[in-house]
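Novice: here's my sequence, what's the structure:
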Amino acid sequence: MSEHWQAPAADGPVSGRVEVPGSKSVTSRALLLGALSGGPATVSGAPASRDTALMVGALRALGVPVEVDGQRVAIGAHDGFRAGAVDCGLAGTVMRFVPPAATLASGPVVFDGDPRARERPMAVVLDALRALGADVDGSALPFTVRGTGGLPGGEVVVDASASSQFVSGLLLSGARFEKGLVVHHDGKPVPSLPHIEMTVDMLRLAGVAVDEGEPNTWRIAPAPIAARDWTVEPDLSNAAVFLAAAAITGGSVTVAGWPEESTQPGTEILAVLAQAGARIEPGPDGMTVHGPDVLAPIDVDLHDASELTPTVAAVAALADGVSRIRGVGHIRGHETDRIAALVAELTALGGLAQETPDGLEIHPAPLRAHPERPWQAYADHRMATAGALVGLAVPGVVVDGIDATTKTFPDFPAQWAELVN
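Specialist: Reported below is the predicted structural model:
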């Protein structure tokens, strides 16, 4: 796939029906829980994405038999984890979910990843594992977890204000620790709390009792994790980009298979687009968004759904008024500094965007593609799809690094072009 991708401009309202790959968040949790159960287990609807491949590779590195057949992943029965080397790539779920499981391995497990991954915060998880009795070298990628076949576990205090993955990563393996696990969060509010709710719900489906009776505290008693078959729902954050296309162009787009209930933060896109003037219509075939004639400005707190920020920023840049996105200061530590990246790319098109302490402020301005400066994706799938959204209304936008979408949506360019055209 070419690094430089011409984003298709919309000649009129964009309308159609799309099917998006399964949720990478659900998939990562299901794969790890399947491995922790000892198998056999299956995961159906797993996206054929880089993040899925990295998690499968991590499990294989730990000695877990894994077979992939399209969107179905089968985890074979095994009697424990072994020493190995894990490539985290740029997948936060691999670098934060797998180390706690690696404490159960019979030997050292070495972790490394992409250059940007080495800059992402990891100390909270690794310090927590040390406090729980693990032997860990390092505080960021690359690091080594020296597994001893088990972990004492017990109580630990963490500051998860930079990422909910710090809590989820510990909880997923907590039932396998000798004393179980109690995680206390002490710090600013945890972002993306729905992702922790997703973790808790999936643990319960795997037979693990989780006590959330005390604020900012999660208690898990030692227990086996049940082997089961998982079905993955569509990735609603990826779906959000297609629904936003309807809002931007005044069109009508349906995302098939939208769940009636979900812990995915991507569900919040519906309220955001409604604020922008779109009409939301759930139906038996999925979720449909009908775009307005003129986009209204947006003022929204995305603290619990911060992964939507690039999508919402693209909509806001085309709105008729000043928009504000709040509560997302922590995304400076995501795949890239998403706040700085959005300001840089919108400004390069002539937009008026500025950073705030916890987000962005975007003023209306005419946007124009620069013939010699592509929209930079920063190896970030959400930045790449944001460029595609802006390109609907700004002819000539070229995205440099569209292949970043393989992280969660391998066929994005083709599906996008099919919808727009």
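Novice: drop to CA atoms for contacts and neighbour counts, all remaining ones
Specialist: OK.
Novice: three-state assignment of residue 84?
Specialist: strand (DSSP: H, G, I helix; E, B strand; the rest coil).
Novice: just checking, it touches residue 112?
Specialist: No. The pair residue 84 / residue 112 is not scored as a contact, 11.6 Å apart, by CA atoms under 8 Å.
Novice: can you map out the helices along the stretch 101-250 of the chain?
Specialist: 123-131, 165-174, 193-205, 236-249 (DSSP state H, counting those that start in this stretch).
Novice: from the contact counts, what lies against the longest one?
Specialist: In other words, helix 236-249. Judged by 3 or more CA pairs under 8 Å, 6 or more residues apart in numbering; DSSP states H and E, helix 236-249 is in contact with strand 252-256, helix 269-275, strand 286-290, helix 309-316, helix 381-393.
Novice: how many degrees apart are it and strand 252-256 in direction?
Specialist: Relative orientation of helix 236-249 and strand 252-256, computed by axes from the mean of the first three to the mean of the last three CA atoms, to 10 degrees: 170 degrees.
Novice: gap between helix 236-249 and the chain center?
Specialist: 16 Å (CA atoms, centre = their mean, to the nearest Å).
Novice: do the same with the first one
Specialist: Centroid separation for helix 123-131 versus its chain: 22 Å, with CA atoms, centre = their mean.
Novice: now the second one, please; I'll put the structures next to each other:
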Amino acid sequence: MAPNTAEAALWPAPHASGAVDATVHVPGSKSVTNRALVLASLASEPGWLRRPLRSRDTLLMAGALRAMGVEIEETVSSSSSVAGGPDGTGEAWRVLPTGLRGPATVDVGNAGTVMRFLPPVATLADGPVRFDGDPRSYERPLNGVIDALRQLGARIDDDGRGALPMTVHGSGALEGGQVAIDASSSSQFVSALLLSGPRFNQGVEVRHTGSSLPSMPHIRMTVDMLRTVGAQVDTPESGGEPNVWRVTPGALLGRDLVIEPDLSNAQPFLAAALVTGGKVVVPAWPARTTQPGDRLREIFTEMGGSCELTEYGLAFTGSGSVHGIDVDLSEVGELTPGIAAVAALADSPSTLRGVAHLRLHETDRLAALTKEINELGGDVTETADGLHIRPRRLHGGIFHTYDDHRMATAGAIIGLAVEGVQIENVATTAKTLPDFPDLWTGMLGA
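Specialist: Below you'll find the model as predicted:
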């Protein structure tokens, strides 16, 4: 795993001179935006997405759907129903599901949602759809989706790799039915099949056959959003069999959906309050949500903060002390880099468990966190399924990101407390959090 060492891309991570006190308007959720785009594209009538996230991953999703024939119109409105920020204006996307067609070429970048959610959609296109992406995307597991679609009757050319690049030969329909997959490396395999399941002739029954299933909140998010657009879904939580999800075939409704703030992307800002003993307010934090980032309220409180959820949003306050934590992050693995950064600044050791699957994310996040924190003087050890972090006095240096947005924000958190930290390629945050450097410096009053 060789980091990108372009010296020209170094960003001096701002050092906090005192306690942070800020209100941060966090952009919309990537996970919700990309699921909403897929469902709206498969609907039987037009729909709206209000306050969508506009980032590399979501623009890749929109571009891919447009390549397959979906019309997505972008507007900005001052209507209160579309309000996206403190000025009362916001972006809205109108999705017109005009039919799926090929031939088409899809650039997935390094977006897991695009590379996994769209092959099932492509089986419904009238013609071949080729999938390609960044070099790292070739290394990320896709076999769960490819094997499942073949079981359901699809024809896919991948030269036996179980990975990109590949071509899905859409025939305008897919029979669907029962399928068994091992989704232990990514819950996105399950979500991918469920999202398109209502459009399959027989719907779909997905049975997970592997070991523990990571990131369950993301599957619950998928189910919740399917039900919002009129799909009938049976789940283990609703009295069904363990590890089995069933989606009944049927038309999907066009909805007017308001996208929640991305709670996982709120993590570095809440961490700033914790690390500096300050206060950060995140407006529009939902009282009920399926987003994994909502666990931050519990985790960061245990690490030394306190929070209050009001009608306006979430107010998080640091106590001036940061404590270590022993926590199972299997359901919220994407929070691991930020938690590891805070743990490196704590007053006692931490153990982060249940995240072996992070070795297959944008980069091998466990190896990357271990190397980068240790090169700043830390003491991090990889375990079979996570990290053990013993706090030590850290020093400045280059923090490499490996083209991973959550590595970049983790480095910025450390930089608040450690002078001289330089983030290599902070621009990679545009994957899910556009304008992060400006948001970060704005939080600090710079």
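Novice: now render the helices and strands packed on helix 236-249 of structure 1 as JSON lines, adding distance to residue 194 of structure 1.
Specialist: Formatted as JSON lines, those follow (distance: least, CA to CA, whole Å):
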{"stretch": "strand 252-256", "distance to residue 194 of structure 1": "21"}
{"stretch": "helix 269-275", "distance to residue 194 of structure 1": "14"}
{"stretch": "strand 286-290", "distance to residue 194 of structure 1": "20"}
{"stretch": "helix 309-316", "distance to residue 194 of structure 1": "16"}
{"stretch": "helix 381-393", "distance to residue 194 of structure 1": "19"}
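Novice: redo these as TSV? Include mean neighbour count and distance to residue 417 of structure 1.
Specialist: Shown next, in TSV, are those (neighbours: other CA atoms under 10 Å; distance: least, CA to CA, whole Å):
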stretch	mean neighbour count	distance to residue 417 of structure 1
strand 252-256	23	14
helix 269-275	20	22
strand 286-290	23	19
helix 309-316	26	17
helix 381-393	26	10
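Novice: these: which one's closest to residue 355 of structure 1?
Specialist: Of all those, it is helix 309-316 that lies closest to residue 355 of structure 1, at 11.8 Å by CA to CA.
Novice: quick one: average offset of the closest one versus structure 2, please.
Specialist: Mean deviation of helix 309-316 of structure 1 from its aligned counterpart in structure 2 after superposition (mean CA distance after the TM-score superposition for structure 1): 0.3 Å.
Novice: where do the helices sit along the stretch 301-446 of structure 2?
Specialist: According to DSSP H, counting those that start in this stretch, the helices that the stretch 301-446 of structure 2 contains are 336-343, 365-375, 405-417, 436-443.
Novice: do you know which of these lies nearest residue 315 of structure 2?
Specialist: helix 436-443 (14.0 Å).
Novice: give the aligned range of the closest one in structure 1.
Specialist: Counting by TM-score structural alignment, helix 436-443 of structure 2 falls onto residues 412-419 of structure 1.
Novice: likewise for stretch 362-371 of structure 2?
Specialist: Residue span in structure 1 matched to stretch 362-371 of structure 2, by TM-score structural alignment: 335-344.
Novice: quick one on the thing from earlier: looking at the helices of the stretch 301-446 of structure 2, which is closest to residue 265 of structure 2?
Specialist: Smallest distance to residue 265 of structure 2 across the helices of the stretch 301-446 of structure 2 (CA to CA): 8.7 Å, for helix 405-417.
Novice: show me what contacts residue 295 of structure 2?
Specialist: Residue 295 of structure 2 sits next to residue 332 when contact means CA atoms under 8 Å, 6 or more residues apart in numbering.
Novice: can you tell me what it aligns to in structure 1?
Specialist: Aligned partner of residue 295 of structure 2 by TM-score structural alignment: residue 268.
Novice: over to residue 218 of structure 2?
Specialist: By TM-score structural alignment, residue 218 of structure 2 lines up with residue 195 in structure 1.
Novice: try residue 352 of structure 2
Specialist: Checking TM-score structural alignment: residue 352 of structure 2 goes with residue 325.
Novice: now do residue 18 of structure 2
Specialist: So, by TM-score structural alignment, residue 18 of structure 2 is matched to residue 12.
Novice: any idea how far residue 209 of structure 1 is from its match?
Specialist: 52 Å (CA to CA, to the nearest Å).
Novice: higher neighbour count, these two?
Specialist: The residue with more neighbours, out of residue 12 of structure 1 and residue 209, is residue 209; 17 against 13, by other CA atoms under 10 Å.
Novice: so what's that one closest to, chain neighbours aside?
Specialist: Closest residue in space to residue 209 of structure 1, ignoring its immediate chain neighbours: residue 220 at 6.2 Å, by CA to CA, 6 or more residues apart in numbering.
Novice: tell me who's in contact with the one you found.
Specialist: 171, 174, 175, 180, 181, 182, 208, 209, 210, 211.
Novice: excluding chain neighbours, what is closest to the counterpart of the last one in structure 2?
Specialist: Going back to what we said before, that points to residue 211 of structure 1. The alignment partner of residue 211 of structure 1 in structure 2, by TM-score structural alignment, is residue 234. For residue 234 of structure 2, ignoring the flanking residues on the chain, the nearest one in space by CA to CA, 6+ apart is residue 246 at 5.0 Å.
Novice: burial measure for the one you found, as a count.
Specialist: 22.
Novice: ok, it touching residue 204?
Specialist: Yes. Residue 246 of structure 2 is in contact with residue 204 according to CA under 8 Å; the separation is 5.8 Å.
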